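# can you look at this prediction? I've put the sequence above it.
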Amino acid sequence: MERIRMTDVVSLLGLPQPSAGRISCYVRCPCCDGERDKHLNINFKKEVFRCAKCGVSGGIFDLYSLFTSTDRDRVWRELAERLRLNERPMRAESRDYQQPVETPIADISMRHRTYSALLSVLGLANAHRDNLHNRGLSDRDIAQLDYKSMPLSNNSELVHRVLETGADPQGVPGFFRTKARWWSFVHQRSGILIPVRDMRGRIQGLQLRLDNTENRKFRWISSVELTGGCCSPAWTHLAGKPGKMIVLTEGPMKADVIHALSGLTVLAVPGVNALQRLEEALTELRKQGVREIKTAFDMDYVTNCYVQSAYEKLMALLGRMGFRYGTYVWDPRYKGLDDFIWARLKADLDRNS
């Protein structure tokens, strides 16, 4: 029996194919996106899809069912008819794109060493420093967090300085080899690099907070589609030292700001739907004495049904793991807990001045 591939289904649905050499692309999610939004990622290598906003996910048949409202049990028959599989000769497995060889990810000690070396040779643009000041971070906070500006050029020379420290970019997301076989670091748009740390404070990966964009402001630094590169998993991030109670929120930068402004220990997931690595992190934190978790996701979970669904799954997970849990609620004029805390602190400063 001939296999149906993701490229077949995407062509039938009239969705875009990835550009040459790439293995994934973003399209509009029919469940939650507006006309200009594109949160649903289709991975043509793994032949799966997932929406970073509402969490809908699945494989080839699920994608067809999602876009056509065809009952899942009838998808195979309908696809076979539309693709005329019974009339086509058997063919060898093929791809419509060149699949790069992905490098296995390096262990955490080498990732931490390499990222630390990279950040040590980068600077922070004044505009980015002002952005962080406006979030409530002091220069001391910024220095401790090691936030830096994304490098935009001369990256091979930059990585040469990293190599001089003894760091090894092999298997570290964001690094790749040029055609001349030199190591380099990915070129992306301007933004702030955010170190994403594990439960011991080591840098697991990097996120980029893009400038001047409304959609998908935060991107994982990855080089999966480049020679010698590799992907970046959606890591959890811990800001502060674990105690009996921690706060659970969305996004490493938000966690860092909440911790800097309040002193609370904050665990961040990449998104309310991205819970794959959360159980692993919570298991480790429970060994360190954490017993209670307060969730503090952006206030749109109150009105967004897709976020509410993911939130309910999160509550079920915390209950199964035996944690006491509750939810922080604040003035809905402020989207995130970080915004609310900073507004209160500024109001107190104004009253006392």
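Everything's here; your move. Numbers count the residues shown, from 1 in each chain.
# all contacts plus neighbour counts: C-alpha atoms, from now on.
Will do.
# so Glu78, which state does it fall into?
helix (DSSP: H, G, I helix; E, B strand; the rest coil).
# how about Gly123?
Classified using three-state DSSP, Gly123 is coil.
# determine the number of other residues adjacent to it.
13 (other C-alpha atoms under 10 Å).
# list the contacts for the closest residue to it other than its chain neighbours?
Leaving out its chain neighbours, the residue that sits closest to Gly123 by C-alpha to C-alpha, 6 or more residues apart in numbering is Lys148, at 5.6 Å. Counting by C-alpha atoms under 8 Å, 6 or more residues apart in numbering, Lys148 makes contact with 119, 122-125, 192-194.
# what distance separates stretch 94-104 from the centre of its chain?
For stretch 94-104, the gap between its own C-alpha mean and the chain's C-alpha mean amounts to 22 Å (C-alpha atoms, centre = their mean, to the nearest Å).
# if you count neighbours, what's buried in it?
In terms of neighbour count (16 or more other C-alpha atoms under 10 Å), stretch 94-104 has its buried residues at 97, 100, 102-103.
# for the helix or strand where Arg286 lies, which outside residues touch it?
Per DSSP states H and E, Arg286 falls inside helix 278-287. The contact list for helix 278-287 (C-alpha under 8 Å, 6+ apart) reads 199, 236, 242, 269, 317.
# could you count how many residues lie near the last one?
Put plainly, it is Leu317. Counted by other C-alpha under 10 Å, the residues lying close to Leu317 total 15.
# take this one as well and set it beside the first:
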Amino acid sequence: MQTTLRRTKMEGWFEYYREICPICHKTGGCIRNEEGDLVGCIRVESKKVFSQSPLTYLHSLNEKQKKVTGQWVEKQVTKLDDQFLGLMYNGLIQNQLPLLKEHSEQLKLPNRGLMEHQIVTRGYRSITRSLVNQVISPTQLKGVPGFYENNGQWKLVNGIEGMLIPYRNVYNEIVGYQIRVDNPRPEISYIESNIPNLQMLLKKDNRTVLALLEGGEVIGEKQMNIGDEYIVEYNGQKTHIRLKKGNRYFWLSSAKRNLGCSPDGPVHIAIPSERLKKLEENPSEYRGAFRAKSVWITEGALKADIAADHISKAFTPEQIAKLGDTFVATAGVQSWASILPVLKELGAEQVNIAFDMDMLTNVYVKQAVTQLLAALKTENYLINYVVWNTKDGKGIDDLFLSSKRPQVRRIGN
């Protein structure tokens, strides 16, 4: 049986990992209790706040979900400290996996604009079903996301193929990877879900959707293209879905494997590759943490890397001295709370909020950004809100690539 829930750090609470939240009808981030009568939703507000990091609202269910059983839940192993992760990833992935030519060429395309020396410095790698067999571990790797134990051997997960994007901490240690998938599989998006215990599954042909009741009874089947919608009706209730483009980015995680581990969404620090190269060539001269009085906040490590290498196209050296050229990136806006301790490590005093421009139209993104702004104000940071015309690009990296300058607006103070 495929696991659908993931243990959290709170005893008796589980994340909707591959199962939809009954409140917001999305997967990931939201949690439920073991008994199945309470839900903590990160997207839909209620009168009661359950937790602040991330901001989560408590909802009571009129119809209880089934009690959690062990077979639904992924077994979790505690992740090791950053220094050990950095050593293991450098030895086992950076030194043993290549970057395929096709991935290198993708990074050089006009929409990313990275040059060969920048690509080499940043340490992107490729992962395929054949390449993972090249990774040989000299030691046990319990607590290293991406690795798991199999018959006495420690192996790198084999399945998703694509480009590995390193996530670096304030000490330039690689503490996790995201995989930019070569061929994303379409996903089912729930618009409305009212049929109890109904599963909507996509077959291997990536087009045929099955509607199954508990026990495996098929009550609906339809071939769909991206954007198509499908309504299943049963006993006077209905479930309404849409087939959408699949997620392009996944964490390198072994949480579903024996003694495997989740990366827990690390935060990435990106600086211009010229400075990064000097640091990597002379590590003894840069033993301390990165320091930056002014930083940019965005989402996605690759986006941050590109923005850091192209910010000079949009701003003068004098302007960069004031705004900074250090980027702090989370995997998504909803995980904004993980940024706060990193800002303290960097010694930041000013932040430039530069999430994608859908923060102006997507209600959940807008809500998360509002929460981040409130937290930053509480900590007395100087805050700049960065906006631009969406015709010039979706993300801050697109904007800098086209040599366009955004508007930087001071909030408060």
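Good, I have the coordinates. Everything numeric in this text was worked out from a predicted model, so none of it was measured.
# and the contacts of Lys148 of structure 1, which are buried?
For the contacts of Lys148 of structure 1, buried by 16+ other C-alpha under 10 Å: 119, 122, 124, 192-194.
# I'd like these as TSV, with distance to Leu66 of structure 1 appended.
What follows is the buried ones among the contacts of Lys148 of structure 1, written out as TSV (distance: C-alpha to C-alpha, whole Å):
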residue	distance to Leu66 of structure 1
Leu119	42
Leu122	44
Leu124	43
Ile192	35
Leu193	35
Ile194	34
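# which pair of these spans the longest distance?
Across those, no pair lies farther apart than Leu122 and Ile194, at 12.4 Å, counting by C-alpha to C-alpha.
# which residue is nearest the centroid of structure 2?
Closest to where the C-alpha atoms of structure 2 average out (C-alpha atoms, centre = their mean) is Ala331, at 3.0 Å.
# now do the contacts for it.
Residues counted as contacts of Ala331 of structure 2 (C-alpha under 8 Å, 6+ apart) are 265-267, 299-301.
# these in helices, which ones?
Ala301 (DSSP state H).
# for the contacts of Ala331 of structure 2, which one is nearest Lys108 of structure 2?
Ala301 (16.4 Å).
# how far away is that closest one from Lys66 of structure 2?
38 Å (C-alpha to C-alpha, to the nearest Å).
# of these two, who's got more company?
Each of Ala301 of structure 2 and Lys66 has its neighbours counted (other C-alpha under 10 Å); Ala301 has more, 24 against 11.
# where's the more buried one relative to Ser312 of structure 2, distance?
19 Å.
# likewise Tyr381 of structure 2?
24 Å.
# next, count neighbours for the corresponding residue of structure 2 for Ala281 of structure 1.
For Ala281 of structure 1, the aligned residue in structure 2 is Val342 (criterion: TM-score structural alignment). Around Val342 of structure 2 there are 17 other residues, counting by other C-alpha under 10 Å.
# what do you get for Asn212 of structure 1?
Neighbours of Asn212 of structure 1 using other C-alpha under 10 Å come to 10.
# can you tell me the element the aligned residue in structure 2 for His259 of structure 1 falls in?
If you follow His259 of structure 1 across to structure 2 using TM-score structural alignment, you land on Ala308. Using DSSP H and E, the element containing Ala308 of structure 2 is helix 301-310.
# repeat for Arg242 of structure 2
Using DSSP H and E, Arg242 of structure 2 falls in strand 237-244.
# what helices or strands is that strand leaning on?
On a contact count with 3 or more C-alpha pairs under 8 Å, 6 or more residues apart in numbering; DSSP states H and E, strand 237-244 of structure 2 meets strand 187-193, strand 229-234.
# that one: what's the following helix or strand?
Downstream of strand 237-244 of structure 2 (by DSSP H and E), the next one is strand 249-251.
# hmm, back to that, OK, contacts around the match of His259 of structure 1?
Counted by C-alpha under 8 Å, 6+ apart, Ala308 of structure 2 has contacts 270-273, 325-327.
# same thing but at 7 Å, please
Residues near Ala308 of structure 2 by C-alpha atoms under 7 Å, 6 or more residues apart in numbering: 270-272, 325-327.
# which of the residues you listed does structure 1 keep?
Contacts from the contacts of Ala308 of structure 2 that recur in structure 1, judged by both residues aligned by TM-score structural alignment, their matches' C-alpha atoms under 7 Å, are 270-271, 325-327.
# from the residues you listed, which ones fall inside strands?
Taking DSSP state E as the definition of strands, the kept ones among the contacts of Ala308 of structure 2 contribute 270, 326-327.
# what segments of the stretch 1-150 of structure 2 are strands?
Shown for the stretch 1-150 of structure 2, the strands assigned by DSSP state E, counting those that start in this stretch span residues 5-7, 13-16, 31-33, 38-41, 49-52, 55-60, 73-74, 125-127, 147-150.
# in a markdown table: the ones you listed, plus distance to Lys244 of structure 2.
As requested, the strands of the stretch 1-150 of structure 2 are exported to a markdown table (distance: least, C-alpha to C-alpha, whole Å):
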| stretch | distance to Lys244 of structure 2 |
| --- | --- |
| strand 5-7 | 22 |
| strand 13-16 | 19 |
| strand 31-33 | 23 |
| strand 38-41 | 22 |
| strand 49-52 | 31 |
| strand 55-60 | 26 |
| strand 73-74 | 26 |
| strand 125-127 | 25 |
| strand 147-150 | 30 |
